[in-house]
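1. model this:
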Amino acid sequence: MKRRKDNRKCLENKHIPYGLYERYIKRPMDIILSASALTLLSPVILATALMVRIKLGSPVIFKQKRPGKNGKIFNNYKFRTMTDERDEFGKLLPDEIRLTPFGRRLRASSLDELPELVNILRGDMSVVGPRPLLPEYLSRYTRRQARRHEVLPGFTGLAQVHGRNAISWEEKFEWDVDYVDRITFLRDWRIIFETVGIVLKKEGISPQASATMEIFQGSSKETAKE
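-> As a prediction, this is how the structure comes out:
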């Protein structure tokens, strides 16, 4: 309970922009980049949507609640990569079964994340920032980890270019907080270019032990940084 109260207080803290770029340029740049990408990639987006409809059925877009800046909940959009297969009791089957070969290819190419460009255009997300995670994690963060919500979540981020899903949750959150503390034009563009290279190499798509990243249950006292 104490951690939950601490996190709520942390999420309410006002973030002080690092400089002029974060204060005045980053958001207009997000709008320009997301609008340009949606226009240039529209044939790819339409083709991907058609393939998802043929391979996995409808709905084509997977919509999920995610916390954004200051913990504000928004609808995060992605192309679906899993089936809705259930057991005899109506419970969804494990991710490893529902994630099809086609879905794996979508994730490997990051094409499943293209609908997030709409989230960026709407102002729910930024091109670069901590990745949006699940709402239930909000009560599990340490005060330090909760600082990742001081800024808009991103299409890509510092954690994604330093291991993506192949590193631990604690390592990811440390990279996220590092990013929050120093947001600059050159740093954002370096992350963008490094992300392109990682996507082309298909590095760190998923952890070795499972098809998707394990659920974050909270940090142990040994690994947590308050």
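
2. use CA for all of it now, contacts and neighbours both
-> Fine.

3. So what touches the host helix or strand of residue 9?
-> Secondary structure assignment for residue 9, by DSSP states H and E: helix 2-12. Residues outside helix 2-12 that contact it (CA atoms under 8 Å, 6 or more residues apart in numbering): 70-71, 138-143, 146-147, 149-150.

4. Same question for stretch 90-103.
-> 55, 80-87, 210-212.

5. rewinding a little: considering the contacts of helix 2-12, which possesses the most neighbours?
-> Among the contacts of helix 2-12, residue 149 has the most neighbours (other CA atoms under 10 Å), with 27 neighbours.

6. Verify the assumption that that one is located in a strand.
-> No - membership of residue 149 in a strand is not supported by DSSP: H, G, I helix; E, B strand; the rest coil, which gives helix.

7. pretty sure it is touching residue 125, no?
-> No - look at residue 149 against residue 125 with CA atoms under 8 Å: they stay out of range, at 11.2 Å.

8. and for the two, which residues touch both?
-> Contacts common to residue 149 and residue 125, judged by CA under 8 Å, 6+ apart, are residue 68.

9. What distance do you get for the most centrally placed residue in the chain to residue 155?
-> Taking CA atoms, centre = their mean, the centroid of the chain lies closest to residue 131, which sits 3.0 Å from it. Going from residue 131 to residue 155 by CA to CA, to the nearest Å gives 7 Å.

10. Helices of this protein, start to end?
-> Ranges of helices within the chain are 2-12, 20, 26-40, 42-56, 95-98, 101-109, 116-122, 143-146, 169-181, 185-201, based on DSSP state H.

11. Off-centre distance for the fifth one?
-> Spelled out, that is helix 95-98. How far helix 95-98 lies from its chain's middle: 20 Å, per CA atoms, centre = their mean, to the nearest Å.

12. want to put them side by side, so please do this one too:
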Amino acid sequence: MRGSAYRRYGKRFLDLIGAVLLSVTFFPVLLLVAIVVRIKLGSPIFFKQERLGLDGVTFVIYKFRTMTDERDEKGHLLEEQHRLTRLGRFLRDWSIDEYPQLWNVMRGDMALIGPRPLIAEYATRYSSEQMRRHEVRPGISGWAQVNGRNAISWEQKFILDVWYVDHYSFLVDLKILFLTWLVVLKRTGISHGNHVTMPKWKRRTETEFGEELW
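-> Next comes the predicted model:
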């Protein structure tokens, strides 16, 4: 399966075509959202952050900004739940904040479907098995996103991500694409407990996949 035409060049070709078509189709919506974010939240319009991509190489991900820069008296950013605005919550509920990642797909940083890219500081926390999630390009949506999204644990996410690496194909990606629309329409799994999205992944001491994490 690893040598299939889809894995070698078909997936990347369809990602590029899909990203271009979606960008053109939704351009009026993207422009409107950009204007509203600029008016309501100010500049910058986009949230940028280093994430881990294919083979663990970092890249800059783009999202529409959803939070303010409010800080406490010591200059530290407030917790996310205090900075997330009504506009930001709406954008997240409908996954509209993710649309700028179509640019990442066109650049080759990401795919339409794949494990979600995580922040760069997690690079040293993976077990070798968990690190396998970076054998493919990260995606805007993925197997973990349609099987619980942020409602499941980090460990469950990684297991689902590695499953995807071993089993992805055109039909699997098509299934995930279809399920993604259902998840977005139902607005399920947006948050984890009392957190806005997911709590930060902290280093663990228990053994997983037969290896000690940290």
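
13. what TM-score comes out when they're superposed?
-> TM-score of the superposed chains, computed with TM-score structural alignment, normalised by the length of the second structure, equals 0.95; 210 aligned residues with a CA RMSD of 1.2 Å.

14. rewinding a little: which of the contacts of helix 2-12 of the first structure sit farthest apart?
-> 140 and 150 (16.2 Å; CA to CA).

15. Give the aligned equivalent of residue 86 of the second structure in the first structure.
-> Under the alignment defined by TM-score structural alignment, residue 86 of the second structure corresponds to residue 101 in the first structure.

16. do residue 139 of the second structure as well
-> Under TM-score structural alignment, residue 139 of the second structure pairs with residue 154 in the first structure.

17. what's near enough to touch its match?
-> 125-132.

18. on that earlier part again, and residue 222 of the first structure, which of the helices of the first structure is closest to it?
-> That would be, of the helices of the first structure and by CA to CA, helix 169-181, which comes in at 10.8 Å.

19. counterpart of the closest one in the second structure, which residues?
-> Matched against the second structure by TM-score structural alignment, helix 169-181 of the first structure falls on residues 154-166.

20. Contacts for the matching stretch, please.
-> 114-115, 129-130, 132-133, 135-136, 142-144, 201.

21. mean per-residue distance, that stretch to the first structure?
-> Its aligned residues in the first structure lie a mean 0.3 Å from stretch 154-166 of the second structure after superposition (mean CA distance after the TM-score superposition for the first structure).

22. so what corresponds to residue 129 of the first structure in the second structure?
-> In the second structure, residue 129 of the first structure lands on residue 114 (TM-score structural alignment).

23. Quick check: the nearest residue to residue 134 of the first structure once chain neighbours are set aside vs residue 154 of the first structure, distance?
-> When the adjacent residues along the chain are set aside, residue 134 of the first structure lies closest to residue 66, with 5.4 Å between them (CA to CA, 6 or more residues apart in numbering). Separation of residue 66 of the first structure from residue 154 of the first structure (CA to CA): 12 Å.

24. and for those two, which residues touch both?
-> residue 132.

25. can you pull the contacts of residue 135 of the first structure?
-> 65-67, 73.

26. let's see 6 Å
-> Residue 135 of the first structure makes contacts with 66-67, as judged by CA atoms under 6 Å, 6 or more residues apart in numbering.

27. how close does it sit to residue 44 of the first structure?
-> In terms of CA to CA, residue 135 of the first structure sits 30 Å off from residue 44 of the first structure.

28. Kindly report the same for residue 78 of the first structure.
-> For residue 78 of the first structure, the distance to residue 44 of the first structure equals 14 Å [CA to CA].

29. Could you check which of those two has the larger neighbour count?
-> A count of neighbours by other CA under 10 Å puts residue 78 above the other of residue 78 of the first structure and residue 44, at 21 against 13.

30. To which residue of the second structure is that one aligned?
-> In the second structure, residue 78 of the first structure lands on residue 63 (TM-score structural alignment).

31. hang on, that match packs against residue 49?
-> No - using CA atoms under 6 Å, residue 63 of the second structure makes no contact with residue 49, being 8.9 Å away.

32. And residue 139 of the first structure, what's its match in the second structure?
-> So, by TM-score structural alignment, residue 139 of the first structure is matched to residue 124.

33. for residue 131 of the first structure, what are its contacts?
-> Residue 131 of the first structure touches 153-154, counting by CA under 6 Å, 6+ apart.

34. ok, for the counterpart of residue 205 of the first structure in the second structure, nearest residue in space, not its chain neighbours?
-> By TM-score structural alignment, residue 205 of the first structure lines up with residue 190 in the second structure. Excluding the flanking residues, the one nearest residue 190 of the second structure by CA to CA, 6+ apart is residue 150, at 5.7 Å.

35. give the contact list for residue 121 of the first structure.
-> Residue 121 of the first structure neighbours (CA under 6 Å, 6+ apart): 31, 34.

36. ok, now with 10 Å
-> 27-28, 30-35, 38, 127 (CA atoms under 10 Å, 6 or more residues apart in numbering).

37. likewise residue 45 of the first structure?
-> With CA under 10 Å, 6+ apart, residue 45 of the first structure has these contacts: 38-39, 51, 79, 111-112, 114-115.

38. farthest pair in the residues you listed?
-> 39 and 51, at 19.3 Å, using CA to CA across the contacts of residue 45 of the first structure.

39. most remote residue from the second structure's center?
-> Outermost in the second structure, CA atoms, centre = their mean: residue 73 at 31.9 Å.

40. could you check the distance from that residue over to residue 116 of the second structure?
-> From residue 73 of the second structure to residue 116 of the second structure the distance is 34 Å (CA to CA).

41. For the closest residue to residue 117 of the second structure other than its chain neighbours, grab the count of nearby residues.
-> Nearest residue to residue 117 of the second structure in three dimensions, chain neighbours excluded: residue 138, at 5.3 Å (CA to CA, 6+ apart). Residue crowding around residue 138 of the second structure was assessed by other CA under 10 Å; the count is 25.

42. All set now, cheers.
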